[in-house]
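> Fold the stuff below for me.
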Amino acid sequence: MLTKNKCPGSGYAEILIEAGMVTTGCLQSVLSGKAYAKALFCLKSVTETLERLLFESFMDMQQNTSEFNSTTLMTLVSIASRKTLEDALNDQSLMDCIDQYIRFEESVRTGVLGKTATFWLSVVDHLRLVMMLLYSVKTNNLMLFHECCGQMAELFFAFDGPNYSR
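Modelled structure (predicted):
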């Protein structure tokens, strides 16, 4: 699993234990991926937290420079529908904020917030890729599946162990 090879010594195991998501007895099963459902749940939860912290950091940096209509975004989050999505996509201030956030993420990848933030953002990026791969399998989307596999090639070769790239 992604966490066993990418996150040793990063504090990930301690986060899971302190948050009460796993016990010390099942920790190794979660980290190795043997307890697949639990491992995926833990990874999703930690990733959600990291994304929220990143967005909070972005909003703190942006509070003096730009304001957008958060009502449109909050409506989309609370009442997800085609209409609220169209309203959000038509709100130019929200689209500008999203563009700024994407640029902010890119700057974090280059080290603006330090090496720790860069590392954890790479974990988030790899989880997004794994989730897209799972989505492609569930929806039988062959094009997306091949795209994800192509982007995952570096992960297949990066870690010491069996090579599943075939």
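> can we go C-alpha only for contacts and neighbour counts from here?
Noted.
> Mind checking what helix or strand follows the longest helix seen in the chain in sequence?
Determined from DSSP state H, the single longest helix within the chain is helix 36-62. Using DSSP states H and E, the helix or strand that follows helix 36-62 in sequence is helix 70-78.
> To compare with the earlier structure, here is another sequence to fold:
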Amino acid sequence: MEVKNTLSENQSTSTDTAVKELAGEFLKFKQVVRQGKLGKTAQFWIQYCDFVWNILPCLRATKTNDLDLHIISLEKMCPLFFSMDHKNYARYLTAHIFLLLLNFETSHPGA
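Just a heads-up that it's a prediction; the model follows:
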């Protein structure tokens, strides 16, 4: 059974443009929420969503054994620890990344 494309090229282009405009509007909305213009509760939840989106690559890196992705995701988490007033986690995570993980190939070659 053959599936036919029902959209013409002009329709698909206008749909792409509409999706891009919608994505732009959504990003603007998220910035408004981050600035706290819609209240503290909305600001809290957008920060929570940002935190979750930063945790997901770390989980993926652990499950797929991807050291580079793990290092990148940990680097993105450092500012979150500082902003949540967990200074010790942020300090030691920074030291862990720069002293151990980035020098892993030289300290443990072939591992």
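> Can you calculate the TM-score here?
After superposition, the two chains reach a TM-score (TM-score structural alignment, normalised by the length of the second structure) of 0.56; 77 aligned residues with a Cα RMSD of 2.4 Å.
> whereabouts in the second structure does the longest helix of the first structure align?
Using TM-score structural alignment, none of the residues of the second structure align to helix 36-62 of the first structure.
> could you say what helices and strands that helix packs with?
helix 27-32, helix 92-109, helix 115-139 (3 or more Cα pairs under 8 Å, 6 or more residues apart in numbering; DSSP states H and E).
> Try it again at 7 Å.
helix 27-32 (3 or more Cα pairs under 7 Å, 6 or more residues apart in numbering; DSSP states H and E).
> how distant is the helix it packs on from the center of its chain?
20 Å (Cα atoms, centre = their mean, to the nearest Å).
> list the buried ones in that helix?
Leu27, Gln28, Ser29, Val30, Leu31 (16 or more other Cα atoms under 10 Å).
> Nearest the middle, which residue of the first structure would you pick?
Val124 (3.2 Å; Cα atoms, centre = their mean).
> Test my guess that it contacts Ser45.
No. With contact defined as Cα atoms under 7 Å, Val124 of the first structure does not reach Ser45; the gap is 10.9 Å.
> What lines up with Arg128 of the first structure in the second structure?
By TM-score structural alignment, Arg128 of the first structure lines up with Trp53.
> ok, that match to Ser107 of the second structure distance?
The gap separating Trp53 of the second structure from Ser107 of the second structure is 31 Å, by Cα to Cα, to the nearest Å.
> now Ile55 of the second structure
27 Å.
> And the two? Which one has more around it.
Ile55 (15 against 11; other Cα atoms under 10 Å).
> Not counting residues beside it along the chain, what's closest to the more buried one?
Ser73 (7.3 Å; Cα to Cα, 6 or more residues apart in numbering).
> In the first structure, what residue corresponds to that neighbour?
Aligned partner of Ser73 of the second structure by TM-score structural alignment: Cys148.
> now the end-to-end length of stretch 52-71 of the first structure.
Rule used - Cα to Cα; the end-to-end distance of stretch 52-71 of the first structure is 18 Å.
> swap in stretch 77-86 of the first structure?
13 Å.
> And for stretch 56-72 of the second structure?
12 Å.
> what range in the second structure matches the helix or strand harbouring Glu14 of the first structure?
Taking DSSP H and E as the definition, Glu14 of the first structure sits inside helix 12-18. Using TM-score structural alignment, helix 12-18 of the first structure lines up with nothing in the second structure.
> Identify each buried residue in that helix, please.
Using 16+ other Cα under 10 Å as the test for burial, helix 12-18 of the first structure gives Tyr12, Ala13, Leu16.
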